[in-house]
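J.: what's the 3D shape of this:
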Amino acid sequence: MLQLLDGLFNGVSIGSVLLLAALGLAIVFGLMGVINMAHGELMMLGAYTTFVVQNGFKLLGGPWFELYILFALPLAFIVTALVGLVLEKGVVRYLYGRPLETLLATWGVSLILQQFVRSVNWVLTISIALFCLLFFGGLQLLRTRSNFDQIRNWAIAILLPLSLAIVSLTGVFLSQTYKLAVTRPWFGAQNVDVTAPSWLRGGLPIGAFQLPYARLFIIVLTALCVAGVYLFLLRSPWGLRIRAVTQNRSMSACLGIPTQKVDALTFALGSGLAGVAGCAVSLLGSVGPNTGQNYIVDTFMVVVVGGVGKLVGSVVGAMAIGVASYLIGSGTLALLLAPIQPLADFFTFFATTSMAKVMVFILIVTFLQYRPAGIFPQKGRTVDA
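T.: Take a look at the predicted model:
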């Protein structure tokens, strides 16, 4: 019985990590219908933001280091929300209603973000900031002209190569004059470690086993995020606008709802939640450029199994997948079925992490054959929208 309880707790903790990672995807994919393959990389950016904040608080020393996670969580949300806002305005906005193009574009963005983390240095950072200032600042200044719509294409054709040329010359000048080494990236391809505060180390002893404080923290954080998203979507004016645009975009626009602002806010919110998930994931292990790839498939499975656009479905789906993965992968299920020898031998074969994932995917595919809309399918007008 103790082993079963331990298995259930670990399964719930895994499900909490998956749910926290899937919350942002449930909003972007479930409410907007956008297949964002860069969602895992947004988690990775949140994890690296936590690493940077940790190093900053190490310089302060003393008791300040114990509080760094409380500052890293909102900062990870803000950083990834801003990246998501840029992604929505620069890429996704032009691809609504075209799922294949959106999938390919966001997959390309995910590769760019991975390589950006591997290569980012002072020259690259200054170059990107200068390009944004010249190109987007120039476009913003030209927007004040009454004939901007007529000259927009010409403005882009002139500003883009001019900005790139200035940025390239500036990068060469900085690297040669001020010796800002281009070959020394901030993070590199190797993984980096995030040290948890002392109050998140160890565990809470209950009987013969311990409940790790880090896992308990993630479970509480997930519950707070779910409650926050629920209250935002159902109790706030912008949440009402998001749900209205989700059900009927054309009618919402006719009623005066700024649909483009709603799209940008929704995508930024989903991206920010991915950053919070990355901050939580950094407490469980090292962080690397490929951190997000370990979660992207599982998060999509959570959203699909729970039911697209259903928050409660994501909760149930994450917990079901987390508990099933741990019970099968740890061998707990095989031990419980020991009296039934054929079943015990069958689940013993899958009692590894990789084989357990295969078994869970088989169960998910089988389940979707009978309920393709998930555990909580959409009903009413939402289905037709």
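J.: could you use CA atoms for every contact and neighbour count after this?
T.: Noted.
J.: so who does the residue positioned nearest the centre of the chain touch?
T.: By Cα atoms, centre = their mean, the mean C-alpha position of the chain lies nearest to residue 274, the distance being 2.6 Å. Each residue near residue 274 by Cα atoms under 8 Å, 6 or more residues apart in numbering is listed here: 20-25, 39-40, 42-43, 46, 77, 80.
J.: that one: helix or strand, and which one exactly?
T.: helix 259-281 (DSSP states H and E).
J.: list the buried residues for that helix?
T.: Neighbour counts using 16 or more other Cα atoms under 10 Å place 259, 262-281 of helix 259-281 among the buried residues.
J.: could you identify the helix or strand that succeeds that helix?
T.: Next helix or strand after helix 259-281 toward the C-terminus (DSSP H and E): helix 296-306.
J.: could the contacts of residue 274 go into TSV alongside neighbour count?
T.: Converted to TSV, those look like this (neighbours: other Cα atoms under 10 Å):
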residue	neighbour count
20	30
21	32
22	31
23	30
24	28
25	33
39	32
40	28
42	33
43	33
46	34
77	27
80	29
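J.: show me which of those is closest to residue 214.
T.: Each of those was checked against residue 214 using Cα to Cα; the closest is residue 20, at 14.2 Å.
J.: another for comparison:
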Amino acid sequence: MNLNLVVMELFGGISFFAILFLMGIGLAIVFGLMGVINMAHGELMAMGAYTTYLVSIFFHNHIPQLESFYLFFAIGLAFLVTFAAGYALERGFIRWFYNRPLDTLLATWGLSLILQQLYRSVFGAQEVSVPMTHWLAGAWEPAAGVQLPLNRLFIIVLTLCVAVGVYCLLYRTRWGLRVRAVMQNRPMASAVGIDTNRVDALTFSLGAGLAGISGSVFTMIGSTNPGTGQLYIVDSFIVVVFGGIQSLIGTALSAFTIAQGQTAFEYMMSGSMAKVTMLILVIVALYFRPQGLFSSKVRS
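T.: Purely as a prediction, here's the structure:
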């Protein structure tokens, strides 16, 4: 196989990993802390994508001189909008379904259908896209015959920044200590004075905000429609379960493994067969290690 082709395939897998990781890390935090199977997580991603679309229109119509930098504002606003939406959903809807996993699954699936219909009513069923800023157009050519798209390089760098930020938040702050305490032993955390309800609300909001960032990133590689979130929700759940529910490092390693594996299989077979093959391999792996490949060891 041509070395240049291998490098470009590897890069394609890394850029796919970035999207999966941004989606999966939000799910991992929420699922690991509260045990909530949030089927509406994909619609929160779509909310971030539509927020980016609206910001691009606003800059184009009202601040054209800054249109080249709208993406930075869009990413920040997508996070804030979905963070606020996540907080409202948790306080007004999700919290009534704790410790009822099947009810949570059905309720959030119904919520996802409602949000999809809301997007159709507001934006229409057709796909919408955002303009690519000039500094992200084209590709970087580190060697002859190797072209790495600049927009995907930006996505990878942004993902690394988000990963470092989430790590510092969870492992270098008092709030992160509270989150990890509740995740490991909720009754004991409550007994020592931690407001578990507030931790739940803010953590669910953080997961929603990360979904919003992934939606904003998605607009750089594809168009948005009301069903956009469903493209990644199943893969994201597979990433979380395969990596280990309470392991953020496991989520990253799982996302990388699945992204690279699926990219390699797509080179050898059709896209649908590649996805099926990867799913079969994940099922076989989970049969022998149901707790996930990279789950952390905790006291029972």
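J.: need the TM-score from the superposition.
T.: Comparison of the two superposed chains (TM-score structural alignment, normalised by the length of the second structure) gives a TM-score of 0.97, and 297 aligned residues with a Cα RMSD of 1.0 Å.
J.: please report how far whatever residue of the second structure lines up with the residue nearest to the centre of the first structure lies from residue 4 of the second structure.
T.: Counting by TM-score structural alignment, residue 274 of the first structure lines up with residue 211 in the second structure. When distance is defined by Cα to Cα, to the nearest Å, residue 211 of the second structure is 33 Å away from residue 4 of the second structure.
J.: per the alignment, residue 124 of the first structure pairs with which residue of the second structure?
T.: With TM-score structural alignment as the criterion, residue 124 of the first structure matches nothing.
J.: oh, I was asking about residue 297 of the first structure
T.: With TM-score structural alignment as the criterion, residue 297 of the first structure matches residue 234.
J.: residue in the second structure paired with residue 98 of the first structure?
T.: Here residue 98 of the first structure is matched to residue 100 in the second structure, going by TM-score structural alignment.
J.: check the offset of the helix ranked longest in the first structure from the chain's centre.
T.: In terms of residue count, the longest helix belonging to the first structure (DSSP state H) is helix 148-177. How far helix 148-177 of the first structure lies from its chain's middle: 32 Å, per Cα atoms, centre = their mean, to the nearest Å.
J.: swap in stretch 342-361 of the first structure?
T.: 28 Å.
J.: quick one: terminal-to-terminal distance for it?
T.: Stretch 342-361 of the first structure end-to-end distance (Cα to Cα) = 21 Å.
J.: swap in stretch 306-316 of the first structure?
T.: End-to-end span of stretch 306-316 of the first structure (Cα to Cα): 6 Å.
J.: could you pull out the strands for the second structure?
T.: All strands of the second structure, identified by DSSP state E, fall at 139-143, 146-149.
J.: most packed of the ones you listed?
T.: Most buried of the strands of the second structure, by mean neighbour count (mean count of other Cα atoms under 10 Å): strand 146-149, with a mean of 17.
J.: mean deviation (superposed) between it and the first structure, please.
T.: For strand 146-149 of the second structure, the mean distance from the matching residues in the first structure following superposition reads 0.9 Å, by mean Cα distance after the TM-score superposition for the first structure.
J.: please pull up the equivalent of residue 317 of the first structure in the second structure.
T.: By TM-score structural alignment, residue 317 of the first structure lines up with residue 254.
J.: now swap in residue 238 of the first structure and tell me
T.: Using TM-score structural alignment, residue 238 of the first structure lines up with residue 175 in the second structure.
J.: contacting residues around its match?
T.: So residue 175 of the second structure contacts residue 169 (Cα under 8 Å, 6+ apart).
J.: ok so, going back, in JSON lines: the strands of the second structure, plus distance to residue 116 of the second structure.
T.: Putting those into JSON lines (distance: least, Cα to Cα, whole Å) gives the following:
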{"stretch": "strand 139-143", "distance to residue 116 of the second structure": "34"}
{"stretch": "strand 146-149", "distance to residue 116 of the second structure": "31"}
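J.: those strands: which one's closest to residue 286 of the second structure?
T.: Between residue 286 of the second structure and the strands of the second structure, the shortest gap by Cα to Cα is with strand 146-149, which sits at 34.1 Å.
J.: which strands or helices does that closest one pack on?
T.: Applying 3 or more Cα pairs under 8 Å, 6 or more residues apart in numbering; DSSP states H and E, one finds that strand 146-149 of the second structure makes contact with helix 3-34, strand 139-143.
J.: residue in the first structure paired with residue 297 of the second structure?
T.: So, by TM-score structural alignment, residue 297 of the second structure is matched to residue 379.
J.: just to revisit the earlier point, out of the helices and strands packed on strand 146-149 of the second structure, nearest to residue 300 of the second structure?
T.: Of those, nearest to residue 300 of the second structure by Cα to Cα is helix 3-34, at 15.2 Å.
J.: number of residues surrounding residue 234 of the first structure?
T.: If you count neighbours by other Cα atoms under 10 Å, residue 234 of the first structure ends up with 14.
J.: next, the contact list for it, please.
T.: Per Cα under 8 Å, 6+ apart, neighbours of residue 234 of the first structure: residue 240.
J.: can you give me the distance of it to residue 125 of the first structure?
T.: Distance from residue 234 of the first structure to residue 125 of the first structure, by Cα to Cα: 39 Å.
J.: now do the same contact list for the closest residue to residue 323 of the first structure other than its chain neighbours.
T.: Once flanking residues are discounted, residue 323 of the first structure sits nearest to residue 11: 3.7 Å by Cα to Cα, 6 or more residues apart in numbering. Residue 11 of the first structure makes contacts with 319, 322-327, as judged by Cα under 8 Å, 6+ apart.
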